[in-house]
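Engineer: Okay, sequence plus prediction incoming.
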Amino acid sequence: MSSRPDLGPDLGPKPRLGYTESRIARAADLRTDAARIAALEADARAGVYVMGGEMIVLKQGAANEPLFGVTEAAALGAATETVFLGLVDGQPRFGHSLTPAAAEALKTRGDLLVTDLRSIAVQGLVAAEHLPPMAEAKAVLHWHARHRYCSNCGTLSHAVDSGWRRDCPNCKTQHFPRTDPVVIMLAIDGDNCLLGRSPRFVPGMWSCLAGFVEPGEAIEDAVRRETLEEAGIVCGRVRYFASQPWPFPMSLMIGCFAEATSREITIDATELEGARWFSRDEAADMLLRRHKDGLTAPPPVAIAHHIVRAWVEGEAGFG
């Protein structure tokens, strides 16, 4: 239900934010215990998420089961890397990466569905509880695929600690997975909010502005800088809303509201094809997919949907 009925239509129950509310206990203390990890791999309850590049492998069916047994996963193809994700109610979970070509070849099998994680999330192809560990696996396995050589001396490194570190045998440098922080923000001016359109968006969709946090930069400063750079809008107060893991490829979306102190828009055409102010009623219609011009907000799996909805329902803290 809307927190302030005077603000507009009832948007219905709040959907779950994609890739969050993980049930995984990461059990980081087990990662360095090779004997214990081997025992977990031999556990009959162990479940494996299988992926190759951008593709995820599912058992095709009414529920599209994403978990394979250890033996089942091995039968799909040799793993380029395996990562221990953690425990769900004491049951081990692993990520198993195939080469992109091997994953692509599995598309010919009638008992499997091979598709990308974004489609899985948007279309609800698996139970929501699987999305966080799938995001975890995809991000870490992507890191392995892109960081096989030591950035210090160029030597081929090798995975250790159950996939959570790479060691260089030459210069002994240790490398750890990284997450890229990204601010995603809704600039607000009273009963209007600022949304933009990237050329990459599906037709008719408008969303919050976003950009990477730069070295030495606070979240609030990144919000103000990105809004100014992309749309020419100056902002003052910034308020944190929520965060979301975003495994495309390995980001953390940091959702914020920003109080606009200017109105005139000047877009950066290299980043956006458009930016404009939307009224609260328009934004509500976009969330409900009933805007008179066919415009839409991002789907519920994305944090941008939740940011816009929170503002429509009066939860931004200002505006």
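Structural biologist: Thanks, I have the structure now. Numbering: from 1, shown residues only.
Engineer: contacts and neighbour counts: CA atoms only from here.
Structural biologist: Fine.
Engineer: Show me where the stretch 151-300 of the chain has its helices.
Structural biologist: 219-231, 280-287 (DSSP state H, counting those that start in this stretch).
Engineer: Same list (those helices) but as TSV, adding mean neighbour count and distance to V308.
Structural biologist: Formatted as TSV, those follow (neighbours: other Cα atoms under 10 Å; distance: least, Cα to Cα, whole Å):
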stretch	mean neighbour count	distance to V308
helix 219-231	21	16
helix 280-287	22	7
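Engineer: Could you provide these in JSON lines, with additional columns for distance to P249?
Structural biologist: What follows is the helices of the stretch 151-300 of the chain, written out as JSON lines (distance: least, Cα to Cα, whole Å):
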{"stretch": "helix 219-231", "distance to P249": "20"}
{"stretch": "helix 280-287", "distance to P249": "26"}
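Engineer: okay, pairing it with this:
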Amino acid sequence: MATSSREHAFAGNPLIGTASTPTASSDIDSAVASIHMLWLNTAEDQLGHKILPFKQGKPLVVSTISSVDASQVLTWHLAWQSIYKCKESFQSSDVQLGEDLLVYLGQKDGVVYWALDFTETGQQSPLNGQGAYVELRTLMTATDLSDENSMAELSIAGHARALLEWHSLSQFCGKCGTTTLAIEAGRRRQCQNSNCKKRFYPRVDPVVIMLVIDKANDRALLSRQARFVPRMWSCLAGFIEPGESLEEAVRRETWEEVGIEVGEIVYHSSQPWPVGPSSMPCQLMVGFFAFAKTFNICVDKKELEEAKWHSREDVQKALTFAEYDKSQRKSAFRVHQICDGAEKGQSLFEDLNVETRELAPMFVPGPFAIAHHLISSWANKGVDLLES
């Protein structure tokens, strides 16, 4: 039971080399050499390189309006900048801009793409006075998941945010405490202590996320955390301990959080998740179905607010009642407002029925999250043929 990772938000980055189109070291070396030459050039017209500015983990974006079938469609886009504009912006601050601050993202169609963190410049306005720095989670909820170009831009922004976050958290050597320096176009960091010189590589925190299923009674276990918006339920999840397999982590986390023992475990799919909590913002979610062997719930109140068994019928209703398309359009409008300079307004999460204005009794995370795909796959009988 596997799902294409391209269906998930943040997956399918077109700038990352694949088995069919690998990124050779010589290509990266060439990109670094060419940007070094351009760095010494003061000309404004510098083709072949594009830079994506970030500030406090937020990419710079712009929002556009187009007409489709007599309706207005709002779409956000990454606001790529030239080397010249980035150098010009840094020169107006007290921060020294060097090539070592550029982080290589990849290349496509002869263009090399980079990320650059503007947080330390102290500038409040975006480059050229256009667009805005927008939270990645907000962009995620505003993305039309059926739009291939929008999904590609979201995955690029997620990759860039993950790399910049890693650089921010890896400025000192974990072995000797000496400062580290970005090398190899930002793909590595190295300790500056001549007696250490330890190298560090970007890493993500793996997280198992599982839908626990009671096959005999045709129901699934969903839980709530205190930080969830009202009426939202989701899957269990937890970090993997050292020396532990993915399957062992699923069994341990399920037992610790709800006191249920599971038997068969079936892999579903995985998803990059660069919008995790501030303590561990860049994660890899690894999704499973876990078939229960015991059924009495004992909730660990330190981890969860509540956990319940839900019938397939109730889950199917939750999937149709939450109005994910409406939520996406509202988020896209909110991004447009932010890019136009509007202040923060009401919450982007609204679980009201448009016609009746009734509150949804429950809903699950939107289709941008792997939890949604685990839940909807089971609710739509995508795992019925599996034997527990």
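Structural biologist: Received it, and whenever you're ready, just let me know what you need. Everything quoted here is computed from the prediction, not taken from an experiment.
Engineer: R109 of the first structure is nearest to which of the helices of the stretch 151-300 of the first structure?
Structural biologist: helix 280-287 (37.5 Å; Cα to Cα).
Engineer: Quick one: map I370 of the second structure onto the first structure.
Structural biologist: In the first structure, the residue matched to I370 of the second structure (TM-score structural alignment) is I303.
Engineer: Select, out of the helices of the stretch 151-300 of the first structure, the one closest to S262 of the first structure.
Structural biologist: For the helices of the stretch 151-300 of the first structure, the distance to S262 of the first structure is smallest for helix 219-231, at 9.9 Å, taking Cα to Cα.
Engineer: quick check: that closest one aligns to which part of the second structure?
Structural biologist: Under TM-score structural alignment, the match for helix 219-231 of the first structure is residues 246-258.
Engineer: Give the aligned equivalent of A258 of the first structure in the second structure.
Structural biologist: Match for A258 of the first structure (TM-score structural alignment): A290.
Engineer: Can you get me a residue count around its match?
Structural biologist: A count of nearby residues for A290 of the second structure, using other Cα atoms under 10 Å, gives 25.
Engineer: how near is it to V299 of the second structure?
Structural biologist: A290 of the second structure is 17 Å from V299 of the second structure, where distance means Cα to Cα, to the nearest Å.
Engineer: How about G129 of the second structure?
Structural biologist: 50 Å.
Engineer: got it, and T179 of the second structure?
Structural biologist: Distance from T179 of the second structure to V299 of the second structure, by Cα to Cα: 44 Å.
Engineer: swap in H159 of the second structure?
Structural biologist: 35 Å.
Engineer: And the strands in the stretch 51-200 of the second structure?
Structural biologist: 58-68, 71-78, 103-108, 111-117, 132-133, 180-183, 188-191, 199-200 (DSSP state E, counting those that start in this stretch).
Engineer: Check those strands for me and report the most buried one.
Structural biologist: Ranked by mean neighbour count, those are led by strand 132-133 with a mean of 24 (mean count of other Cα atoms under 10 Å).
Engineer: Where in the first structure does that strand fall?
Structural biologist: Under TM-score structural alignment, the match for strand 132-133 of the second structure is residues 113-114.
Engineer: if we can go back for a sec, with neighbour numbers in mind, choose between H159 and V299 of the second structure.
Structural biologist: The residue with more neighbours, out of H159 of the second structure and V299, is H159; 23 against 19, by other Cα under 10 Å.
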